[in-house]
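K.L.:
No letters, just coordinates:
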């Protein structure tokens, strides 16, 4: 884990850039720093239905050694990425022995920081009934199987029952805690006079804002015609027109309490398994009430929104250019160099690390690789800290980051996977000068990096394929030696090298004397064995990058550089010894007979490869002639 002599709390979250998650993480980090803990935030992004993307995103849960964590905080209600939560829980149960705290969703086997979702909307619903005298209350909740949705819907039903207001199922709609479902619900309710609402109560603020927009598109004014309320008190609810009546969770306090629960448990101090925190109801104009306006506060928020929109537009433009620029990257070094100028798009960062598994470009999937992420070797390809480039370094993945670059004070890092669809290449770590998360644009920024890595991987694979095809085209299939095509390509390169260095080129020519006899008597299978034996003898005699070639049929050649007579004799002796060993083994009924010749040429600009070959060939044919003359 982060090896700087501080304990480390691991935080698991989806969409860390969202307002609720950002506030929670900042509170966690602030409290952890106060009492001397590092914080490692393992974050991922939603894939919007792209399953392979989310499979890889969920693997951020697998990059660490859980046994090395000193505390774990689960932001459980944010974990909408497929398999993310199940992977974490599985790893905790298998490896972890540290305190575990779940925030906003109860997990019975761990400590929990909760609000009472079954009462969170009480004050708003009672406000509609008692203050505004509404009885036609429609309810937009979240997904049917979501615990928070269920509890908030039960609150609605409970209070209506207590006040004798009939529960009409047509007035209830199930949404997605996001924006799209609101439009369908509004269209349904406005189309039927029997379920036309006086107020629409939403289970979260995003849906409430979307309801206001959907009503406005249909000429229905909020709150004059229909009142609207939300839940969660996200920042923008104060700034839209009309400001949204909502309920605020004590998000900041929840983050601090999660850290305190870990600290108390690690110290053996007594505490309740569940910490319940109080919520706050904010009555604003969307329900029909007047709201006291603070001109200075409104002016400040307005300016902040304008600046944020300007910054977002600029970041989108620069991220788009980054995508175009990185399209042409084909090497890792090129990518590393270009990231120097693009890392600064992540406003306010203090350090950034791009860590790749050492063989990231060699495998197609985690299952194919066969080794857990946390057991691999990692190369820190890019490292920037306080404006300075850091030297590349390799380290064990279980360390997360190289200890030599960590400060001695408690650290905070956000970790994200680097991947292309389901293929994981490594991860990034980023920290900031102030306590903050990255912006929403970080997902696009990382995607650009991941696409560039995929381009590099494809380019590398194509180069390997081209090399393999080239190798096949110049290799003899039977013996594995080079073929005649290589004689004129590689042979010429060796000659050019000798001319440049004013050194000797050696050519060795060999021709089997009895291949036809072996083929006629023992068949071509026997002939193939003999040819392979000659090839093996040549390879055995070659110890200095010689080129061994089968020219065709029973003809062979060897080309070497920086040879003298003594070196040639050593080569010939080793070659002959190998042939004699084959003949003495008695594994086959035939013996190999071979004629050879060699030549050494002091190369110059006028030397040709054909001349060098001719010298060796003449001596080889002379030896063959002498054998026939002696009847051998």
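P.N.:
Ah, there it is. This structure is a prediction, so every number in the text was calculated from the model and none was measured.
K.L.:
hey, let's count contacts and neighbours off CA atoms from now on
P.N.:
Fine.
K.L.:
So the nearest residue to residue 147 once chain neighbours are set aside, which state does it fall into?
P.N.:
Nearest non-adjacent residue to residue 147, counting by CA to CA, 6 or more residues apart in numbering: residue 105, 7.9 Å away. Recorded secondary structure, residue 105: coil (DSSP: H, G, I helix; E, B strand; the rest coil).
K.L.:
tell me the contacts of residue 105?
P.N.:
76-77, 112-114, 147 (CA atoms under 8 Å, 6 or more residues apart in numbering).
K.L.:
same thing with residue 575?
P.N.:
Here residue 575 is in contact with 537-538, 540-541 (CA under 8 Å, 6+ apart).
K.L.:
again, only using 7 Å
P.N.:
Counting by CA atoms under 7 Å, 6 or more residues apart in numbering, residue 575 touches 537-538, 541.
K.L.:
can you tell me the helix or strand for residue 410?
P.N.:
Under DSSP states H and E, no helix or strand contains residue 410.
K.L.:
State the distance from it to residue 74.
P.N.:
Distance of residue 410 to residue 74, computed by CA to CA, to the nearest Å: 20 Å.
K.L.:
With residue 525 instead?
P.N.:
Per CA to CA, residue 525 is found 68 Å from residue 74.
K.L.:
Tell me which of the two has more neighbours.
P.N.:
residue 74 (23 against 11; other CA atoms under 10 Å).
K.L.:
neighbours around the closest residue to that one other than its chain neighbours, how many?
P.N.:
Using CA to CA, 6+ apart and skipping the chain neighbours, the partner closest in space to residue 74 is residue 102 (4.7 Å). A total of 24 residues lie near residue 102 under the criterion other CA under 10 Å.
K.L.:
quick one: residue 102 from residue 229, how far?
P.N.:
28 Å.
K.L.:
ditto for residue 130
P.N.:
15 Å.
K.L.:
what about the two, which has more around it?
P.N.:
The neighbour comparison of residue 130 against residue 229 (other CA under 10 Å) goes to residue 229, with 34 against 12.
K.L.:
circling back: quick one: which of the contacts of residue 105 has the most company?
P.N.:
Highest neighbour count within the contacts of residue 105: residue 112, with 26 neighbours (other CA under 10 Å).
K.L.:
got a list of what it touches?
P.N.:
Contact partners of residue 112, counting by CA under 7 Å, 6+ apart, are 101-103, 106, 273-275.
K.L.:
next one: residue 114
P.N.:
Residue 114 neighbours (CA under 7 Å, 6+ apart): 103-105, 274-277.
K.L.:
this is the comparison structure:
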């Protein structure tokens, strides 16, 4: 039985703070029997950018029925509009949601519990350190934005410590900044210029502002800590890049993550949650205050930084981007990115999940996806699953602890996502984000390259005719429909054919096969209509016919379907599941109304086929089905001669679940389908048709045809005669 999934929603997954939280959550989830999925952006923009809004669609995965609970990293979203968009999505969630970090205003409407460290207490203790250990009384406080509540919470801790020690609190010694290095640089510049006296110590509400101070003081020759002590709250992994190394209070984010996972476990299982006690931080000693530096901690940070630097250098000299711009098909594309997975650290496995129609700009990306492992030493064959199916990858990678989903997109078009699995509470770094940007750009190159090739071969230049097929284009079809004769004995029907329902390879060779399939379909459409009816190609994958017959709508759509089975160019490329037909009676409906009806029915057929494709044995079964419909005369042999000997019974039971018909009955249907084609499209005698369909006794053929179709063969033929 698959493990329940806990989803993490974060603006960034490889930030130092986020990675510490994730380690705690993933480890606790493993202990409680959960798997973890992480949904994150690539860019996590600081300012609004319409070109990057598409990446937020990755958070739609929270709607998956596989998700049992959601943990939101509130502070990871740095742009206000992004926070509003994520909040809007989470309002529709039907599972428990917990926040970690500051309770930001954009998330207030969610009314969710938010767990955080006690900023007031920890800033108070950090101020205590400056007063009790070093005897400082002249202390400046550099905090964040004035309009952000957390800035004031951290000032409150500073104020409480001063008052408790009998030191006057002076609001003029509190400077509001922006939580970034620029704030520290600005304050340092004002101190260097003498606009305010240099204090004994400066307390920063986060590390980055302290880094700005250290940089400017170092450039100006002001000795830290000899002339001024600088300490900060939070702790990040960039201390070794500044001189001297920063002393700071490290928030225990890992414990905070574990606490959130415990709370979520209790919510899901219906247990009473333990009272949340904010985890206490700890001092990390650098050389920016008079205390001795923790040399071992600094060596660990330097080693980690050196490893990251090595991967950055490898990424810098990689030829992946260049090779991706030259590749010509998806097989080569997968091979190239697979050759460069060495750039990603410690992954267990990686899967590229693309929408079935990712390359088609005219479609809405949702639903069925084509997924494949990209590791070259693993099976890289395609398998299909629903976009919101998040359990399949864990089933394929038993033992994986976490799966990260990151968007693959270009402009306002989402292609799909990249899924990266890890065995341990681990995650990716900046190199992966740059790597994935290259993958996205490479996919867009490939799409445009093949789309241009296809458009050049299929462009329409006639006012009323489709140049590729010679049939009407949509304008010509509307014109012919308006001029049709109503004074006929038989009824008019609108028959629609939709090709390429599911994804097909993208390469120049496959584009050629796709064009051949279109031409084959247009040939069948011409035969289906005859000389007195008319048809057109209304879209690059859609044909519409207007025909007069005595047959019913269902019989007409069925006939067009079986006629396409006999066109080798179509069936070899599309198979039996790559197209759908439907028909409606015209009556008094307008042209647009009829096409809308047909579109709705085609969509319903597509959804039914899409559900069938979720069967784990679908690829094997559809190959068998394609075989029996291409050569139905073979079906008179024993079933064992067609079904794999070692899986005959398994495939029999799966066949009916997948296609809604037993294998034996489908063999009969395939033979009758071939007979329908010969009856409607040729003048062959019944005995000849019987023989072509593999029957040795033409009377038995006629009995079986009547039993399946509900009418004798000759009566069926009369329905389609003019």
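P.N.:
Yep, it's here. This structure is a prediction, so every number in the text was calculated from the model and none was measured.
K.L.:
care to give me the TM-score?
P.N.:
The TM-score (TM-score structural alignment, normalised by the length of the first structure) is 0.68; 481 aligned residues with a CA RMSD of 3.6 Å.
K.L.:
Pretty sure residue 113 is one of the things the residue nearest to residue 74 of the first structure touches, is it not?
P.N.:
Yes: in this structure, residue 102 of the first structure is within contact of residue 113 by CA atoms under 7 Å, at 6.3 Å.
K.L.:
which residues sit in contact with residue 518 of the first structure?
P.N.:
Counting by CA under 7 Å, 6+ apart, residue 518 of the first structure touches 526-527.
K.L.:
matching residues in the second structure for stretch 333-341 of the first structure?
P.N.:
Mapped onto the second structure using TM-score structural alignment, stretch 333-341 of the first structure spans residues 331-339.
K.L.:
Show me which positions of that stretch end up buried.
P.N.:
For stretch 331-339 of the second structure, a neighbour-count test (16 or more other CA atoms under 10 Å) marks 333-338 as buried.
K.L.:
Aligned to residue 55 of the first structure, what sits in the second structure?
P.N.:
Residue 55 of the first structure maps onto residue 53 in the second structure, by TM-score structural alignment.
K.L.:
Give me the secondary structure label for its match.
P.N.:
The assignment at residue 53 of the second structure comes out as helix when based on three-state DSSP.
K.L.:
For it, grab the count of nearby residues.
P.N.:
As a burial measure, residue 53 of the second structure scores 19 neighbours (other CA under 10 Å).
K.L.:
Now check the first structure for the residue matching residue 288 of the second structure.
P.N.:
Residue 288 of the second structure maps onto residue 286 in the first structure when the alignment is built from TM-score structural alignment.
K.L.:
Go over the secondary structure and confirm its match is in a helix.
P.N.:
Yes: counting by three-state DSSP, residue 286 of the first structure is found in a helix.
K.L.:
wait, isn't it in contact with residue 241?
P.N.:
No: in this structure, residue 286 of the first structure is not within contact of residue 241 by CA under 7 Å, at 8.2 Å.
K.L.:
Neighbour count: these two, which is higher?
P.N.:
More crowded of residue 286 of the first structure and residue 241, by other CA under 10 Å: residue 286, with 28 against 12.
K.L.:
Report how many residues lie close to residue 388 of the first structure.
P.N.:
Close neighbours of residue 388 of the first structure, defined as other CA under 10 Å, add up to 11.
K.L.:
whoops, residue 358 of the first structure was the one
P.N.:
17.
K.L.:
And it, how far from residue 426 of the first structure?
P.N.:
On the measure of CA to CA, residue 358 of the first structure and residue 426 of the first structure end up 9 Å apart.
K.L.:
I'd like to know which elements the longest helix seen in the second structure is packed against.
P.N.:
Taking DSSP state H as the criterion, the second structure has its longest helix at helix 430-458. The contact analysis (3 or more CA pairs under 7 Å, 6 or more residues apart in numbering; DSSP states H and E) places helix 430-458 of the second structure against helix 295-316, helix 320-326, strand 402-410.
K.L.:
quick one: what's aligned to residue 146 of the second structure in the first structure?
P.N.:
Matched by TM-score structural alignment, residue 146 of the second structure corresponds to residue 144 in the first structure.
K.L.:
Leaving out the residues flanking it, which one is nearest to residue 32 of the first structure?
P.N.:
Residue 32 of the first structure sits nearest to residue 259 (CA to CA, 6+ apart), 6.4 Å away.
K.L.:
how about the corresponding residue of the second structure for that neighbour, what does it touch?
P.N.:
Residue pairing (TM-score structural alignment): residue 259 of the first structure is matched to residue 261 of the second structure. Going by CA under 7 Å, 6+ apart, residue 261 of the second structure touches 25, 28-29.
K.L.:
Same question for residue 230 of the second structure.
P.N.:
By CA under 7 Å, 6+ apart, the residues touching residue 230 of the second structure are 201-203, 210, 288-289.
K.L.:
residues in the second structure matched by the helix or strand containing residue 22 of the first structure, start to end?
P.N.:
Here residue 22 of the first structure sits within helix 19-34, counting by DSSP H and E. Following TM-score structural alignment, the aligned partner range for helix 19-34 of the first structure in the second structure is 16-31.
K.L.:
average offset between the matching stretch and the first structure?
P.N.:
Here stretch 16-31 of the second structure, set against the first structure after superposition, deviates by a mean of 1.4 Å using mean CA distance after the TM-score superposition for the first structure.
K.L.:
Show residues contacting that stretch.
P.N.:
13, 35-36, 236-237, 253-258, 261, 401-402, 425-426.
K.L.:
Give the buried subset of those as a PyMOL selection command.
P.N.:
This is the PyMOL syntax for the buried subset of the contacts of stretch 16-31 of the second structure, where burial follows 16+ other CA under 10 Å:
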select buried, resi 13+35+36+236+253+254+255+256+257+258+261+401+402+425+426
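K.L.:
need the helices for the stretch 151-300 of the first structure, in chain order.
P.N.:
180-191, 205-217, 251-266, 295-326 (DSSP state H, counting those that start in this stretch).
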